[in-house]
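A.B. asks: following is a predicted model, sequence given first.
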Amino acid sequence: MRTARASRQLIAANGQVALIAPQQPLPWITETKTALSGNEARDRTWLMDWLKRDGRSLGDRGKNPWCGDFMETCIRIILPDEPLLGALGTNPNWARNWLLFGQDIKPITGAVLVFKRGSGGHVGFAIGQNDAHFYVLGGNQSDAVTIARIAKSRLLGARWPATYLPRLQRLPTMKPGEFLATTNEI
């Protein structure tokens, strides 16, 4: 939060956009990792409480897809000034609405990646790649907060927060088979 605020102040003071952001850990990735391995069945109460920290809740995680709710909690907690406009502000639980988030960007570490899945979708944070897959940190991946391997061919778009300077660095290359593809994201 302080980094995003400091970046906005730097831009305001200089009257121009800085070329790169500081190379500290991305705060939304750090926050997301606090929920890593939280499972909707095994850790139901804890996970529901974690997801309610932004003041909103989708409802029963066992009955409703919650990848968008997970993203909203991470963004609203860490970047409270980040606008969620239009359909995204009205319904952040619908994964494809995250195509309206922030600004369009090539997939980089920490970017919001939106994937197609039938007429619906899936959303999570980019943390790596290999030739055929993105490695995504997100919620509702095998009913838990995990790192999932998702086919690049399913990518609809990559987005970056409007209130945080992008880091222009490639996604790290992950080893094939390092993480399993999730059962509900294939």
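C.D. replies: Received, thanks.
A.B. asks: going forward, measure contacts between C-alpha atoms and count neighbours the same way
C.D. replies: Noted.
A.B. asks: strands of this structure, start to end?
C.D. replies: 103-104, 112-117, 120-129, 133-141, 144-151, 155-160 (DSSP state E).
A.B. asks: in CSV, list the ones you listed along with distance to Q23 and mean neighbour count.
C.D. replies: Putting the strands of the chain into CSV (distance: least, CA to CA, whole Å; neighbours: other CA atoms under 10 Å) gives the following:
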stretch, distance to Q23, mean neighbour count
strand 103-104, 20, 15
strand 112-117, 18, 23
strand 120-129, 15, 24
strand 133-141, 19, 26
strand 144-151, 22, 24
strand 155-160, 16, 21
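A.B. asks: put this next to the previous one:
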Amino acid sequence: MDEPRWLARARRNLGVKETPGRASTPSILKYRVMARVLLEGDDGAVPWCAIFVNAMLEAVGVRGSRSGMARSFSRWGKALPKDRIPAGAVVVLSSDRGPASGHVGFACGVSATHVWLLGGNQGDAVSVAPFRRERIVAVVWPGVEPVGPAMALKVAAAGAEVSDA
């Protein structure tokens, strides 16, 4: 199966970075409009991981959660098993900022201990970053789309696995 169109769209945005200071990056402001999440504030003050996921889904004709909250995706789409993650699945992670907080991105790789997410607001940019699998709160898929096959586990060389981003 080819990569889901929302993941392909997200890949084209790799490298978009926040503008330091009180300014905002035009691309990130555009994500807010695309996502239908019109939050005010500069990039550094507004968490935009859910905005990015919503924008990429909406850009390809899939209705997102239309919320700026990462955890909103826990109640969106079709729930999938946490141990069989297809490329492009929306993965919701816990956060140390409390039970209402979290992070969200698109799965693009897995290992026994980590899931790699392509997402926004990862290191203040659109990037791919690894996260520990025990942080997974939910794995979901757009309800109207056929679910892709689970990704094969990556085999990492000893010590090659990267810690949390």
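C.D. replies: Sure thing, it's come through. Only a predicted model underlies this, so the values are computations on that prediction, with no experimental measurement involved.
A.B. asks: need the strands of the first structure in TSV with distance to K33 of the first structure, can you?
C.D. replies: Output for the strands of the first structure, formatted as TSV (distance: least, CA to CA, whole Å):
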stretch	distance to K33 of the first structure
strand 103-104	23
strand 112-117	15
strand 120-129	11
strand 133-141	8
strand 144-151	9
strand 155-160	18
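A.B. asks: of all those strands, which lies closest to Q24 of the first structure?
C.D. replies: Evaluated over the strands of the first structure, closeness to Q24 of the first structure peaks at strand 120-129, with 14.8 Å, by CA to CA.
A.B. asks: quick one: list the elements packing against that closest one.
C.D. replies: Applying 3 or more CA pairs under 8 Å, 6 or more residues apart in numbering; DSSP states H and E, we find strand 120-129 of the first structure packed against helix 67-78, strand 112-117, strand 133-141.
A.B. asks: which one is the residue most central in space within the second structure nearest to, not counting chain neighbours?
C.D. replies: Per CA atoms, centre = their mean, the C-alpha nearest to the average position across the second structure is that of G105, at 0.9 Å. Nearest residue to G105 of the second structure in three dimensions, chain neighbours excluded: G119, at 4.4 Å (CA to CA, 6 or more residues apart in numbering).
A.B. asks: out of the helices and strands packed on strand 120-129 of the first structure, which is closest to L36 of the first structure?
C.D. replies: Of all those, strand 133-141 comes closest under CA to CA, at 8.4 Å.
A.B. asks: can you count the residues close to the nearest residue to S67 of the second structure once chain neighbours are set aside?
C.D. replies: The shortest distance from S67 of the second structure to any residue other than its chain neighbours is 6.1 Å, reached at V37 (CA to CA, 6+ apart). V37 of the second structure has 20 neighbours, counted by other CA atoms under 10 Å.
A.B. asks: was I right to think V37 of the second structure contacts G68?
C.D. replies: Yes - counting by CA atoms under 8 Å, V37 of the second structure touches G68, with 6.1 Å between them.
A.B. asks: overlap in contacts of these two?
C.D. replies: In terms of CA atoms under 8 Å, 6 or more residues apart in numbering, V37 of the second structure and G68 are both contacted by the residues I51.
A.B. asks: so A35 of the second structure is in contact with E58, correct?
C.D. replies: Yes - judged on CA under 8 Å, A35 of the second structure makes contact with E58 at a distance of 6.3 Å.
A.B. asks: the more surrounded of these two?
C.D. replies: Per other CA under 10 Å, whichever of A35 of the second structure and E58 has more neighbours is A35, with 24 against 19.
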